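Enquirer: just coords:
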């Protein structure tokens, strides 16, 4: 009985210490929040969409964060009001599941992207997201060629306007059947298109789940990566010690490639204070 009491007391004590350490860490992050900005920081708005966009932009402005991801034309005027750059535009895609790998989507996608590319350029932005779509029984080589056939219709327009079309890599756990689920498949697509105006959005969270070896992939394939997203594995939550990736080392690997683009936080916050969680994420990536 004494042993049981000791174990129970020790467990409570350890939990209290851990909680105190987390609270102290949060206070320290809040007190000393000042960025070096060797990394160009951004954040995906959808992860914080319970905060009104204008309020969120005001917060980013106060924090010195200069960019936000995945915003469409409707909200670009609001971004400009707060001098926040759209580091990844959206609004031309059909859906994650219906993409460039299926020729039946090409007419709609070509129309959408032909209309959107000049708007992105006129607004002063560069990056525009796209998706491969699901396999639906399709062979990967066939899907790759279908993507080449469709995307090659819009790449000249993207080159003319200085817009970079970026296809996001996903994992099969969160997005079953999605075709662009491998760095190698995506790199092969980039090689076939042969344009600096088509690159991959390398989502670190997705690729840790799907294939791992994150730093080696960045070192080997960085010329084909045009944008990065973060999140903790497992769970897609904060990028702190509760998960398995060590983001300072990943950020160093990205910087060592000479990358000058944006890294966007795309984790789902679990802390009571979501902005403190976001500040913590920025701080960990701010090497």
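Expert: Sure, I can see it. In this text, all values refer to a predicted model and were calculated from it rather than measured experimentally.

Enquirer: from here on, just use CA atoms for contacts and neighbour counts.
Expert: OK.

Enquirer: just give me the longest helix of this structure.
Expert: Longest helix in the chain by number of residues, with DSSP state H as the criterion: helix 2-31.

Enquirer: tell me the first helix or strand C-terminal of that helix.
Expert: strand 40-43 (DSSP states H and E).

Enquirer: gap between that following strand and the chain center?
Expert: 10 Å (CA atoms, centre = their mean, to the nearest Å).

Enquirer: next SSE downstream of that strand?
Expert: Next along from strand 40-43, by DSSP H and E: helix 53-63.

Enquirer: now that following helix: buried residues?
Expert: 53, 56, 57, 58, 60 (16 or more other CA atoms under 10 Å).

Enquirer: any idea how far the fourth one is from residue 274?
Expert: What that stands for is residue 58. 15 Å (CA to CA, to the nearest Å).

Enquirer: what of the second one?
Expert: Using CA to CA, residue 56 is found at 11 Å from residue 274.

Enquirer: and residue 189, what is it in contact with?
Expert: The neighbours of residue 189, taking CA atoms under 8 Å, 6 or more residues apart in numbering as the test, are 144, 147, 148.

Enquirer: try it again with 10 Å
Expert: When the contact criterion is CA atoms under 10 Å, 6 or more residues apart in numbering, the partners of residue 189 are 141, 143-145, 147-148, 167, 180, 183, 198-200, 224.

Enquirer: in PyMOL, how would I select just the buried ones from those residues?
Expert: A single PyMOL command selects the buried members of the contacts of residue 189 (16+ other CA under 10 Å):
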select buried, resi 143+144+145+147+148+167+180+183+198+199+200+224
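
Enquirer: now flag whichever of the contacts of residue 189 is closest to residue 117.
Expert: Minimum distance to residue 117 across the contacts of residue 189 is 12.6 Å, recorded for residue 198 (CA to CA).

Enquirer: here comes the other one, which I'd like you to weigh against the first:
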């Protein structure tokens, strides 16, 4: 895949600021090479689409009080069902879902409880043409988040056994947990529906001299068959659009670079 085929997305929560004109903001993103946006407030969706941007996902509930505990299912499952229905009605392909906080619970129990909740949700999502994107978060920034390892997410996906449940693989979060990004992406690209990128440890914009070698990572992901969006989910310092442009350039250069045989 060459750079012209690489698709970039920008989460609204990172870059959109209250008081900004939505139409102008989305046009600027499009001019920078962004073709998708994430977690867009319903009142701004028309403006995003008018700028030629695809709306990729909606964040569901449950980041802290999550699916990893059965006592939360009666409340959370109907709410996630409603988000699935909203996504289907709006033509939005993914709904982000979460494990919830650990609270002393064993990971195996949390995984089993997530699977119990996600199996019936997967049926609804399949029928609606929506993918549930199960996101892993590092437990340094998100204190006590249980799904803080890629293996947790992949175990849930495997046990649910539905094409409508996949992992949202966040390179920043998994790097903060000390994981081997290249290995995990290459081995489980079949289970990944979306990627987020940022430079650890400060969640800054991807850049050529960052702590992740984007050239190698992108080569590995492409060789493994990843063709989804790369979500630029970083925290900007200074000029937002200038930093998005820097990230797009760094990631595009990575896409054009030849594969490396070493990490």
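Expert: Perfect, thanks for sending it. Computed from a predicted structure; not experimentally measured.

Enquirer: for the residue nearest the centre of the first structure, give me its contacts.
Expert: Nearest to the geometric centre of the first structure sits residue 229, at 2.4 Å (CA atoms, centre = their mean). Applying CA under 10 Å, 6+ apart to residue 229 of the first structure gives the contacts 42-44, 69, 168, 201-206, 262-267.

Enquirer: cool, residue 154 of the first structure as well?
Expert: Residue 154 of the first structure touches 109, 110, 111, 113, 114, 117, 165, counting by CA under 10 Å, 6+ apart.

Enquirer: from what I can see the fourth one touches residue 164, true?
Expert: No. Under the contact definition of CA atoms under 10 Å, residue 113 of the first structure does not touch residue 164, with a separation of 11.5 Å.

Enquirer: quickly list what's touching both of these two.
Expert: 120, 128, 129, 155, 158.

Enquirer: quick one: which two of these are the most distant?
Expert: Spanning the widest gap among these are 120 and 155, at 14.0 Å by CA to CA.

Enquirer: show me what residue 39 of the second structure lines up with in the first structure.
Expert: If you follow residue 39 of the second structure across to the first structure using TM-score structural alignment, you land on residue 70.

Enquirer: now the strands for the first structure?
Expert: 40-43, 67-71, 85-89, 127-130, 164-168, 198-203, 225-230, 262-265 (DSSP state E).

Enquirer: quick check: neighbours shared by residue 56 and residue 274 of the first structure?
Expert: Joint contacts of residue 56 of the first structure and residue 274 (CA under 10 Å, 6+ apart) are residue 48.

Enquirer: which residues touch residue 9 of the first structure?
Expert: 3, 15.

Enquirer: could you check how far it is from residue 3 of the first structure?
Expert: 10 Å.

Enquirer: next one: residue 219 of the first structure
Expert: 52 Å.

Enquirer: so those two - more neighbours on which side?
Expert: Using other CA atoms under 10 Å as the criterion, residue 219 of the first structure and residue 3 rank with residue 219 on top: 13 against 8.

Enquirer: the second structure: which residue goes with the more buried one?
Expert: Looks like residue 219 of the first structure aligns to residue 186 there (TM-score structural alignment).

Enquirer: go on, residue 179 of the first structure?
Expert: Using TM-score structural alignment, residue 179 of the first structure pairs with residue 146 in the second structure.

Enquirer: its match reaches residue 62, doesn't it?
Expert: No. Counting by CA under 10 Å, residue 146 of the second structure does not reach residue 62; the two are 11.8 Å apart.

Enquirer: shared neighbours of the two, which are they?
Expert: 68, 98, 99, 100, 101.

Enquirer: now, among the residues you listed, which is nearest to residue 256 of the second structure?
Expert: Distances from residue 256 of the second structure to these, taken by CA to CA, are shortest for residue 98, at 33.5 Å.

Enquirer: what is the burial count for that closest one?
Expert: Counted with other CA under 10 Å, residue 98 of the second structure comes out at 27.

Enquirer: hey, where'd the helices end up in the stretch 51-200 of the first structure?
Expert: 53-63, 76-81, 106-122, 140-151, 155-161, 183-193 (DSSP state H, counting those that start in this stretch).

Enquirer: among those, which is nearest residue 37 of the first structure?
Expert: helix 53-63 (11.8 Å).

Enquirer: so which elements touch that closest one?
Expert: strand 67-71, helix 76-81, helix 274-285 (3 or more CA pairs under 10 Å, 6 or more residues apart in numbering; DSSP states H and E).

Enquirer: how about those in a markdown table, adding distance to residue 36 of the first structure and mean neighbour count?
Expert: As requested, these are arranged in a markdown table below (distance: least, CA to CA, whole Å; neighbours: other CA atoms under 10 Å):
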| stretch | distance to residue 36 of the first structure | mean neighbour count |
| --- | --- | --- |
| strand 67-71 | 15 | 22 |
| helix 76-81 | 23 | 14 |
| helix 274-285 | 9 | 20 |
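
Enquirer: still on that earlier bit, quick one: buried ones out of the contacts of residue 229 of the first structure?
Expert: The neighbour count (16+ other CA under 10 Å) marks 42-44, 69, 168, 201-206, 262-267 as buried among those.

Enquirer: so how far is residue 255 of the first structure from the alignment partner in the first structure of residue 216 of the second structure?
Expert: With TM-score structural alignment as the criterion, residue 216 of the second structure lines up with residue 249 in the first structure. Distance of residue 249 of the first structure to residue 255 of the first structure, given as CA to CA: 10 Å.

Enquirer: which neighbours do these two have in common?
Expert: What both residue 249 of the first structure and residue 255 touch, as defined by CA under 10 Å, 6+ apart, is the set residue 287.

Enquirer: residue 57 of the second structure matches what in the first structure?
Expert: Matched to the first structure by TM-score structural alignment, residue 57 of the second structure sits across from residue 88.
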